[in-house]
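1. sequence plus predicted model, see below.
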Amino acid sequence: MLQELSIRNFAIIDELSLSLEEGLTVLTGETGAGKSIIIDAVQLLVGGRGSAEFVRHGEKKAEIEGLFILEDDYHPCIQKCQEFGIELEEGMILLKRDISQSGKSACRINGKLVTIAILREVGAALIDVHGQHESQELMDETKHLSLLDQFGYEDIQPTKISYQELFQQYEQVRKQIRSLSENEQQMAHRLDLIQFQLNEIQQAGLELHEDENLMEEKSRLVNFERLFESLQTAYNALQGEQAGLDWLGLSMSNLEHAAEIDASLKEVSESAANSFYLLEEAARSIRNHLDTLEYDPERLQAIEERLNEINQLKRKYGATIEEVVEYGASIEEEIETITNRESSILTLQKKEASIKKDLLLEAQALSETRQQWAQLLTKQIHQQLEALYMDKAIFEVRFHQKPSSVHTEEERVFKKDGADTVEFFISTNPGEPLKPFTKVASGGEISRIMLALKAIFSEHQGITSIIFDEVDTGVSGRVAQAIAEKIHTVSVHSQVLCISHLPQVAAMSDQHLFISKEVVHERTKTYVTSLEERERIHEISRMISGVEITELTLEHARELLELAASIKSTRV
């Protein structure tokens, strides 16, 4: 949920801080008070298009911050943040966007500077904004298949995964066939190239970790003088007249005599003896190493040349010797395949045909599962539309390619998500043909259809917050009450922020925010007040009457609140 929202120097808003709650939050107020400006700010916060016009007159920049709390450990936004290297702490995501006078934006997620594209991608998993005339996800036919898959996720996803695994194999084999079917001249050029590369790699006779070992040896030769001097000094300090071992030997000998007199000194005497023998062994090792040291400029030259050869191979074929060797093995297989091109193509074609048969079965199973869930979705949407007084409306999930209509494998078009193309169709009036959602013209009908769909899909989409910006425009009476109840139904699964002019919607709210504006020192300022019970009655009464608040409208407001409380109590 969106827990905290902070807006500074944005349009007519000077400074505004909101603490938002779960459930349904309704924003009401006079026209022009700034309700839609708050929604505009939220849209910008999640990657909407920015402009210098949003910056309050006389200020250098507009600032918007939003703190989101993720209660689900598997929320899709978490995976998005991991993909972009954004650290999360206790399921909190802080989005921040600044817009300067020049119109440039600075976007941050949990303090990390990100692009608008990344902000938009993360924001899409957090907030879904719906306006009366917006082209929403639900109204985009390219998203209908994924919405159906989300609706029937538990059944559809396992079949979809099986299909996609086979599809990946199918595409890989087809790619190999296309590659081998290129014209002979291109294939000959390719064969010459990779044969040269393989010879170069094989002639180098690379050994794993060879470069690392050579670098160590090079370091010893380059620093020969320093190494020799350090070892010689260390040896002289230990061995020789009046050197360390002489004094330690003298100490050891005297401690042995002392321990014979005082038994409590035996442990100290043994420690001194052990130290003497360890250092004596160290001195011998240093002497032996000194004897083996030899500066060989020819060897250094040979190492330099070998490292240069290895580096050239790594620049061409891989970042490490292991990668170069692996590349050599891969092109050796490719040479074998190209050399026996005709037989290789035949083998791959047989493999393609075999996979295609299995893919066809998986596609059919996936499509049949989707059709079963499409029937259930259709039934549920009809129930939702009936509750919104659109009982004459007809909804249909259309499959543009069905298993029953495909008689041969050649006719089948396989795609990443299956062989189906799905689109939602609807007819809102008896006698009218079914049309795509994008052809539905009436604003009131669009609002109700969208709410019916959202009431179903909000449970499956995983969106943290949903914003409805005056989607109840153009309705009244019993339809207004039905819309109010439906918006509250959506808020059961997702936090909902709703701008509304309907008293029925305001009465159903769990949090009621009143937006007002005032001229202070010849500047307009917007204020937000969280209304208590008495204030809610007064505001809902104003929404009912429009002009004058009377005892009758106050009583009507109380009745609406009592009705709303009764409806909500039955859904707990």
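-> That came through fine.

2. can we go C-alpha only for contacts and neighbour counts from here?
-> Will do.

3. just the helices in the stretch 251-400 of the chain please.
-> Taking DSSP state H, counting those that start in this stretch, the helices of the stretch 251-400 of the chain run over residues 266-292, 297-317, 321-339, 341-387.

4. what's the closest of the ones you listed to Q164?
-> Nearest of the helices of the stretch 251-400 of the chain to Q164, taken as Cα to Cα: helix 341-387 at 8.9 Å.

5. report all helices and strands that the closest one contacts.
-> helix 144-151, helix 153-180, strand 394-399, helix 443-461 (3 or more Cα pairs under 8 Å, 6 or more residues apart in numbering; DSSP states H and E).

6. at 7 Å what do you get?
-> In terms of contacts (3 or more Cα pairs under 7 Å, 6 or more residues apart in numbering; DSSP states H and E), helix 341-387 is packed against helix 153-180, strand 394-399, helix 443-461.

7. contacts for the second one?
-> For strand 394-399, contacts defined as Cα atoms under 7 Å, 6 or more residues apart in numbering pick out A374, T378, H382, D420, T421, V422, E423, F424, F425, I426, S427, T428.

8. then this one, side by side with the first:
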Amino acid sequence: MLAELSIKNFAIIESLTVSFEKGLTVLTGETGAGKSIIIDAIHLLAGARGSSEFVRYGEKRAELEALFLLDEDQHPVYERCEEFGIDVSDGMIILRRDMSSSGKSICRINGKLVTIAVLREIGQLLVDIHGQHDNQELMNEENHLSLLDQYSGKEVKSALIAYLELYQRYDGLKRKIIQLSENEQEMAHRLDLLQFQLEEIENAELQPKEDELLQEEKHQISNYEKIYDSLNNSYNSLHGEQRGLDWVGLAMSHLENVSHINIKLKELSETISNAFYMIEDLSYEVRNELDSLEFDPERLNYVESRLNEINHLKRKYGQSVEEILTYSAKIEEEIDTIQNKDSHLTKLQKELESVLEDLSVEAKNISAIRRKHAKVLIDEIHQELKELYMEKTSFDVNIDERRTPSHELKYSSNGVDEIEFYISTNPGEPLKPLSKTASGGELSRIMLAMKSIFSQHQGITSIIFDEVDTGVSGRVAQAIAEKIYRVSSGSQVLCITHLPQVAAMADTHLYIAKETKAGRTKTSVKPLNEEEKIKEIGRMIAGVEVTELSKEHAKELLSLAHTAKR
């Protein structure tokens, strides 16, 4: 859920920190007080497009920050954050966005700098904002398939996993066939290029890790003098009269003379004796290494020349000798495929036909699962609409097969289905695409009915309704209030409203006000107690002047709301 929102120098807000609770929170206040500005701030934190106009007049930058608390260990945002290298600990995510008066934005998630695209991707998993004229994914037919799949749950998810594995093989085979079926001239050019590359690599006669070994040898030859001096001085420090080994040998001899006296002296004698023979062996190794040293200027020239040759190939074919050799094997296989194009095409076509048979079965299985769940969804939507006094409205999930111009099935990563929600709000009228049907109060109720169902399957942390109840009144207003409250039982809901029925259902009521001080307008947010709620709901019922009668109506509304909640 959204636990806290901090806003500084944003529009008419100078500085504001708001804490939010679980359940349904309503924001009310006079028109222009700044209710929508608070929602705009959350929208920007979820990755919406910014503008320098949002920065408070006379200030250099606006600062927005939101703290989200995650209750679920398996929330999809964890996986996305891990992909982007964002650390999430204790189930807390902090989104921050600073916007300068020049129009630039700096975005952070848990302190890590991110792009607006990443902020948007994470933000959309945490908060879902619905405005009066902004119905987002529900009104966009491109999202209807994914919404149905979310509703269908694990059954369609496991079927899609099995299908996707086949689809990737199918898509890869199709690409190979298309590549082999290109015109002869392009294929001949490709063959010439590959043969030239293969010949260049083969002529180099590369050996595995050759570049690393040559680099090491070059480094050694280049440091010949330093190595020789160090080995020589090391050997001379150990061997010779009055040198290291002489002194260690003398110490060994002295301890041997007394080693029979007690165990401790014997242990010391043995230790120094072992050390002497170990140092003596090491000195011989140093001498052997010194004798094997050889400075060969011609060898250095060869090594440098060979490294230049290998680096030239690296610039063209890979970052290491191993990558170049891998590329060589790959193009050798491609050359063989081109030279024996017809036989390879026949083999690929047979393989494609075999995969296509299995793919078709899996695609039909996915379609059957979607159709089964679509029937249940239709019934649930009708029930939701009935509760919103739209019992004469018809809803349908239109499922068609995608086909090519030649009427063959068109496969994609999510199957062969094209899905669009259809609706008719009046008896006798034909079903039409949801995006082209209904308006005003009808559209608000349709959207709310769908959100009541889909919010249970989307895992969104917070849902925000920005005046979605506009254009309704009476019993419909009460039904919308109860529906919004029901959505809040599964997700935190923030709602800007002008309906007293919705305000009465709130678990938390925040009053937004603006005032003018020192010639500047400021916005403030105040949580209302029970008495203040009555007064505010009375204002919403009566208008400017709150009468005793409007207060009585407000108390009655709150009482009805308590009953409805129970």
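-> Sure thing, it's come through. Nothing here was measured: the structure is a model prediction, and the numbers come from that model.

9. and of the helices and strands packed on helix 341-387 of the first structure, who's closest to R49 of the first structure?
-> helix 443-461 (23.7 Å).

10. what stretch of the second structure does the closest one fall on?
-> Aligned by TM-score structural alignment, helix 443-461 of the first structure falls on residues 440-458 of the second structure.

11. how much does the matching stretch stray from the first structure?
-> Mean deviation of stretch 440-458 of the second structure from its aligned counterpart in the first structure after superposition (mean Cα distance after the TM-score superposition for the first structure): 0.7 Å.

12. for that stretch, which positions count as buried?
-> 441-455, 457-458 (16 or more other Cα atoms under 10 Å).

13. so which of the contacts of strand 394-399 of the first structure sit within helices?
-> For the contacts of strand 394-399 of the first structure, the ones inside helices are A374, T378, H382, with DSSP state H as the criterion.

14. closest to D14 of the first structure out of the residues you listed?
-> H382 (45.6 Å).

15. compute the number of surrounding residues for the closest one.
-> 22 (other Cα atoms under 10 Å).

16. quick one, what contacts it?
-> H382 of the first structure is in contact with F395, counting by Cα under 7 Å, 6+ apart.

17. give the aligned equivalent of it in the second structure.
-> Aligned partner of H382 of the first structure by TM-score structural alignment: H382.

18. how near is that match to Q150 of the second structure?
-> H382 of the second structure sits 19 Å away from Q150 of the second structure when distances are taken as Cα to Cα, to the nearest Å.

19. repeat that for S181 of the second structure.
-> From S181 of the second structure to Q150 of the second structure the distance is 40 Å (Cα to Cα).

20. so between these two, which is more surrounded?
-> Q150 (18 against 13).

21. A strand includes V493 of the second structure, no?
-> Yes: assessed with DSSP: H, G, I helix; E, B strand; the rest coil, V493 of the second structure lies in a strand.

22. which residues touch it?
-> Contacts of V493 of the second structure (Cα under 7 Å, 6+ apart): G23, L24, T25, S462, I463, I464.

23. tell me the one of those residues nearest L213 of the second structure?
-> Of all these, S462 has the smallest distance to L213 of the second structure: 58.5 Å, by Cα to Cα.

24. for the residue positioned nearest the centre of the first structure, which non-adjacent residue is closest in space?
-> Nearest to the geometric centre of the first structure sits K80, at 1.1 Å (Cα atoms, centre = their mean). Leaving aside its sequence neighbours, K80 of the first structure sits nearest to V122 (Cα to Cα, 6 or more residues apart in numbering; 6.2 Å).

25. show the subsequent helix or strand relative to whichever strand or helix holds the residue nearest to the centre of the first structure.
-> Taking DSSP states H and E as the criterion, K80 of the first structure maps to helix 76-83. Sequence order places strand 92-100 as the next helix or strand after helix 76-83 of the first structure, per DSSP H and E.
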